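Enquirer: fold the following for me, if possible:
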Amino acid sequence: MTTILAVANQKGGVAKTTTVASLGAALAGLGHKVLVVDLDPQGSLTFSLGHNPDRLEQSVHEVLTAGVPAADVLLDTREGAQLLPATIDLAGAEALLLMRPGREHTLARALKPIVDDFDVVIIDCPPSLGVLTLNGLTAADSVLVPLQCETLAHRGVGQLLRTVSEVQQITNPGLTMLGALPTLYDARTTHSRDVLADVSDRYDIAVLDPPIPRTVRFAEASASGATVLTGRKNKGAVAYQALAKQLSDHWTKGKALKTYVAD
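Expert: Below is the predicted model of the structure:
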């Protein structure tokens, strides 16, 4: 069965898009048929996977607001995953969707004709808790929360968890919390470890292991229209490949995910 994963955090700059792109590429590298969905009007995922949002005639905006079939909008990426792209037009979708009944289910309905063509669908939710993020959470089976390992980075986690709880009660009872994924992690500092320990203590949420390290390779990869998995081996790619293998085993074999344990 297809697994649909929403990657969400209303805080920007937490490597959310990097996580979607890198996990998608890593899972495709393991032989899975992968679809990544860009729900962010900034189109960062679309750009980082080698497509210019300014030059696209159709995107997820037309899928959500004009009934264009998602299959007609899909794009290939160089590392194997397929992409449902976004453009700045998506910024107007919130207002249009607000006027529609069952608006939180729009994405789920749009994906239904194609979802069985894929093993994994990963949704890049925008950095907000608006209608687009609610659509991502309503369409998903589980949610992953990238969490920057810096002071105050987790201040919005409680609000996000409340939103997830409301989605579970109202629009998607089957939604599960996969856990928090530590990003921008610096193993040389006690500060990063302290942040993770605080999250583990403060919230009822698993913190996944391994943490994703801070490396300049992420910025370099995005600028080149590829993911960190392309080119020479680096610690960022190794971490995402390890996480992808864990997720693959979790979804296909029922294996438990590794979680961070504070010292």
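Enquirer: going by C-alpha atoms from here, please, whenever you check contacts or count neighbours.
Expert: Will do.
Enquirer: SS state for Val164?
Expert: Look at Val164: counting by DSSP: H, G, I helix; E, B strand; the rest coil, its state is helix.
Enquirer: excluding chain neighbours, give the residue nearest to it in space.
Expert: Counting by C-alpha to C-alpha, 6 or more residues apart in numbering, Val164 lies nearest to Leu137, which is 7.4 Å off, once chain neighbours are set aside.
Enquirer: show me the helices in this structure, by range?
Expert: Assigned by DSSP state H, the chain shows helices spanning 16-29, 44-48, 60-65, 93-98, 106-111, 131-139, 157-170, 190-202, 217-223, 235-253.
Enquirer: nearest to Ile122, of those?
Expert: For the helices of the chain, distance to Ile122 was read as C-alpha to C-alpha. The smallest value, 6.5 Å, belongs to helix 16-29.
Enquirer: roughly how far is that closest one from the heart of the chain?
Expert: 8 Å (C-alpha atoms, centre = their mean, to the nearest Å).
Enquirer: let me see the contact set for the residue nearest to Val164.
Expert: Taking C-alpha atoms under 8 Å, 6 or more residues apart in numbering, we find Leu137 in contact with Ala6, Val143, Val164, Val167, Asn172, Leu175.
Enquirer: ok, it to Leu97 distance?
Expert: 15 Å (C-alpha to C-alpha, to the nearest Å).
Enquirer: and what of Ile4?
Expert: Distance, Ile4 to Leu97, by C-alpha to C-alpha: 22 Å.
Enquirer: okay, those two: which has more neighbours?
Expert: Ile4 (24 against 17; other C-alpha atoms under 10 Å).
Enquirer: isn't the more buried one right up against Gly136?
Expert: No: with contacts defined as C-alpha atoms under 8 Å, Ile4 does not count as touching Gly136, sitting 9.4 Å away.
Enquirer: and for the two, which residues touch both?
Expert: Shared contacts of Ile4 and Gly136, counting by C-alpha under 8 Å, 6+ apart, come down to Ile123.
Enquirer: from Leu160, how far off is the residue nearest to Val164?
Expert: Applying C-alpha to C-alpha, the value for Leu137 to Leu160 is 11 Å.
Enquirer: before we compare anything, build this one as well:
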Amino acid sequence: MSSPATSSDREKVVSKLPGWLRQHLKVRAAQHGVEIQTAVEQGIDAWLALASTPATVDTAGADSFSTFLPEGQWERFRDVAADRRVSLIQGLAQSVQLWLDTTPAPDIERPAVTRRIVVCNQKGGVGKTAIAAGVGEALAEDPGRLHPVRVAKALSAALRASDQIADSDPLDVESLPGLGLRVLLVDFDPQCHLTNQLGATPLPMNGDSLTNHMAGDPKGDLRDLLVSIDESTFGGRLHLLPACHDAFLLDVRLSAVRAREAALERALLPLESDYDVILVDCPPSLGLSMDAAAYYGRRREGERPGQSGALIVVQAEDSSADAYDLLTNQIEDLRGDLALDLDYLGIVVNLYDGRRGYIATSSLQGWVDIKDPRVVGLISDLKEQKEAVRMKQPLLSYAPSSQQAVGMRALAREIS
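Expert: The predicted structure follows:
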């Protein structure tokens, strides 16, 4: 059946589709950035042009499905379906399957140079680890599934109305395919927070570690230390290089290493061909280890600006501003001393709660006013992240529809 034509000369058509086929249609249409009605229209056109009826599609359990088609198309479809002696439900299912078969999922767009994101701030307790993990998880999510993502306009609106940020507007959330990138999370903090939060075990002091490789004293292949994170959710695309408490001695050991600024790069370079993105969760420090992390995040020859660099995590309070100044001064010194092109990927205001009043809202406005680097993410202080840490699970598998997860996906896309 159909209803009168819409203002765009389309008519509403109501039929049935099996749930599995409808889900495939939604995901594939989103992957190609087309509307479902356009995909169905193209599928029916292709079905009408066939010289013979294609293979039967299993329509068991089909339920109501409605869309808008060009005026007259459904009538032509009904006539051809009658000639081919197939039901309208079967003909529609064949049309949708034909569109899926002729419109394969697009290839994942992989960077020419492995992106290196250094998540940093010398102040502890701002949530660098949560941001590093959340961004990495969002980058690695399944491209064959739809995930709720806060669209860019929501962040812009939130920043303009900072006293209302704690509220979530469902109209500003879209379902988008996962990015499907191969991601390595590097726990570069001797406190091992990232390792513990993701349910892994810190490396033993008497074994091999990233510290040993940076100090020129490896005891094996760094690949042997990698841990795959929640393969059921991330499909083997998300790995972790666990930390070791020996990193407390890293600055001392680096002091005896030649070209120590490049020590992290020398250690991780053999792994880069396996990954699209490497995120480094930095310690709350301004020592030699931070110099090495900043150097690793510099822009390389042939790399576009903004692909790699420093992602700075802050809170909407005064002490974060003081720590930010210290960090950016160190980065600027490195830029000058070593002639580095080190890009700022932006500022993430984490653990935000507008209900805390003037301190929070005015501090947020202060971050927004900086402009360069600009605020690229705003993550609320809600219970799901704390629960995920307690459960030692990734946030995006523990609470994939939470406001924090939605914000992490938006952040990952903002810096992509």
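Enquirer: after superposing, what score do the chains get?
Expert: Laid over one another, the chains give 0.87 as their TM-score (TM-score structural alignment, normalised by the length of the first structure), with 247 aligned residues with a C-alpha RMSD of 1.9 Å.
Enquirer: quick one: map the residue nearest to Val164 of the first structure onto the second structure.
Expert: Following TM-score structural alignment, the counterpart assigned to Leu137 of the first structure within the second structure is Ala294.
Enquirer: so how far is Val149 of the second structure from its match?
Expert: For Ala294 of the second structure, the distance to Val149 of the second structure (C-alpha to C-alpha) stands at 30 Å.
Enquirer: could you do Arg78 of the second structure as well?
Expert: 38 Å.
Enquirer: can you check Pro394 of the second structure too?
Expert: Here the criterion is C-alpha to C-alpha. By it, Pro394 of the second structure lies 17 Å from Val149 of the second structure.
Enquirer: equivalent analysis for Gln393 of the second structure, please.
Expert: 20 Å.
Enquirer: of those two, which one has the most company?
Expert: Neighbour comparison, Gln393 of the second structure and Val149: the larger count goes to Val149, with 25 against 20 (by other C-alpha under 10 Å).
Enquirer: element containing that one, please.
Expert: Of the helices and strands defined by DSSP states H and E, Val149 of the second structure is found in strand 146-150.
Enquirer: whatever helix or strand comes next after that strand aligns to what range in the first structure?
Expert: Using DSSP H and E, the next helix or strand after strand 146-150 of the second structure towards the C-terminus is helix 152-160. Helix 152-160 of the second structure lines up with nothing in the first structure when matched by TM-score structural alignment.
Enquirer: packing partners for helix 152-160 of the second structure?
Expert: The contact analysis (3 or more C-alpha pairs under 8 Å, 6 or more residues apart in numbering; DSSP states H and E) places helix 152-160 of the second structure against no helix or strand.
Enquirer: between helix 403-414 and it, find me the angle.
Expert: Helix 152-160 of the second structure runs at 110 degrees relative to helix 403-414, counting by axes from the mean of the first three to the mean of the last three C-alpha atoms, to 10 degrees.
Enquirer: buried set for helix 152-160 of the second structure?
Expert: Within helix 152-160 of the second structure, the residues that count as buried by 16 or more other C-alpha atoms under 10 Å are Ala152, Ala154, Leu155, Ala158, Leu159.
Enquirer: how about the nearest residue to the first one, chain neighbours excluded?
Expert: With C-alpha to C-alpha, 6+ apart as the criterion, Ala152 of the second structure has its nearest non-adjacent residue at 7.0 Å, and that residue is Ala410.
Enquirer: check contacts around that neighbour.
Expert: Residues Val149, Arg150, Val151, Ala152, Gly377 are the ones in contact with Ala410 of the second structure under the rule C-alpha under 8 Å, 6+ apart.
Enquirer: would you confirm that the second one contacts Arg409?
Expert: In this case it means Arg150 of the second structure. Yes: applying C-alpha under 8 Å, one finds Arg150 of the second structure in contact with Arg409, separated by 7.2 Å.
Enquirer: leaving aside the residues next to it on the chain, what's closest to Val14 of the first structure?
Expert: The shortest distance from Val14 of the first structure to any non-neighbouring residue, by C-alpha to C-alpha, 6+ apart, is to Gln148 (5.0 Å).
Enquirer: map that neighbour onto the second structure.
Expert: Under the pairing rule here (TM-score structural alignment), the equivalent of Gln148 of the first structure within the second structure is Gln315.
Enquirer: how about Ala221 of the first structure?
Expert: Taking TM-score structural alignment as the alignment basis, one finds that Ala221 of the first structure is matched in the second structure by Ala388.
Enquirer: ditto for Gln10 of the first structure
Expert: When the second structure is aligned by TM-score structural alignment, the residue opposite Gln10 of the first structure is Gln122.
Enquirer: give the contact list for that match.
Expert: If you count contacts by C-alpha under 8 Å, 6+ apart, then Gln122 of the second structure has Pro283, Pro284, Ser285, Leu286, Ala323, Tyr324, Leu326, Leu327 around it.
Enquirer: then Cys149 of the first structure?
Expert: Taking C-alpha under 8 Å, 6+ apart as the contact definition, Cys149 of the first structure lies against Pro182, Thr183, Leu184, Tyr185, Asp186, His191, Ser192, Arg193, Val195, Leu196.
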